[in-house]
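Student: sequence first, then the predicted structure:
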Amino acid sequence: MKITSIVAIYALFWVMSAFLLLPFGVRTADEVGAEKVPGQADSAPVNFRPGRLVLRATAIAALLSALYIANYLEGWVTIEDINIFGTPPGYGPEDN
């Protein structure tokens, strides 16, 4: 596997992890009991910490990328393992 493929896989996992982690640990002004700024949306976060989000997304993306690359190299789960519909007609070895 080329290094560019590894970087692309890591980037995809990082973005996915960051978006999945966005809603966790965020509280609104009503939940915290803080004063609202005039014009502030009711759903606006009070304690958003982008640094913590980046660190968590980086760790999760590194773990998922390592698992993906290890599976690619070792072949633990292949397409045949997850093919729940079977071989389509006309594609099996008996059809040649």
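Tutor: That came in fine, so what should we check first? Every value quoted in this text rests on a predicted model; they were computed, and no experiment measured them.
Student: hey, let's count contacts and neighbours off CA atoms from now on
Tutor: OK.
Student: against which helices or strands is the longest helix seen in the chain packed?
Tutor: Ranked by residue count under DSSP state H, the longest helix found in the chain is helix 50-74. If you count contacts as 3 or more CA pairs under 8 Å, 6 or more residues apart in numbering; DSSP states H and E, helix 50-74 packs onto helix 3-21.
Student: put this beside the first:
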Amino acid sequence: MEWTSILAIYFLFFVFSAFVLLPFGVRTHDEAGIEKIPGQADSAPVEFRGGRLLLRAALLAALVTAVYVANYINGWITVEDLILWGPDAG
């Protein structure tokens, strides 16, 4: 596998990880006991920690990419293993 392919796969996993991790660790003003600004959404976070989110997404993406590349090299799960129905399913 080319290093550029690995980089592209990492980027895809990074973006997906960032969206998956986005709602975790968020506290609203009601949960923190802080008064809201008039017109503010009820779900708005008290403080957005973008750096922490990106770091967690980068680590998760690196882990998932490493597992993906290891599976690609070793062939643990192949396309044939993912076919759950059809003539070769038995």
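Tutor: Done, it's in. Just so it is clear, the model here is predicted, and its values are computed rather than measured.
Student: ok, the closest residue to Thr65 of structure 2 other than its chain neighbours - contacts?
Tutor: Leaving aside its sequence neighbours, Thr65 of structure 2 sits nearest to Tyr10 (CA to CA, 6 or more residues apart in numbering; 5.6 Å). Residues near Tyr10 of structure 2 by CA atoms under 8 Å, 6 or more residues apart in numbering: Ala61, Ala62, Thr65.
Student: Val46 of structure 2: how many residues sit nearby?
Tutor: Number of residues near Val46 of structure 2 (other CA atoms under 10 Å) recorded here: 16.
Student: I'd assumed Gly33 was in contact with it.
Tutor: No - the criterion here is CA atoms under 8 Å, and Val46 of structure 2 misses it with Gly33 at 9.8 Å.
Student: counterpart of the residue nearest to Thr65 of structure 2 over in structure 1?
Tutor: By TM-score structural alignment, Tyr10 of structure 2 lines up with Tyr10 in structure 1.
Student: pull up the gap between its match and Ser17 of structure 1, please.
Tutor: 10 Å (CA to CA, to the nearest Å).
Student: overlap in contacts of the two?
Tutor: What both Tyr10 of structure 1 and Ser17 touch, as defined by CA under 8 Å, 6+ apart, is the set Ala61.
Student: pick the one among the contacts of Tyr10 of structure 2 closest to Trp3 of structure 2.
Tutor: Trp3 of structure 2 has its nearest neighbour among those in Thr65, at 11.9 Å by CA to CA.
Student: aligned to that closest one, what sits in structure 1?
Tutor: In structure 1, Thr65 of structure 2 lands on Ser65 (TM-score structural alignment).
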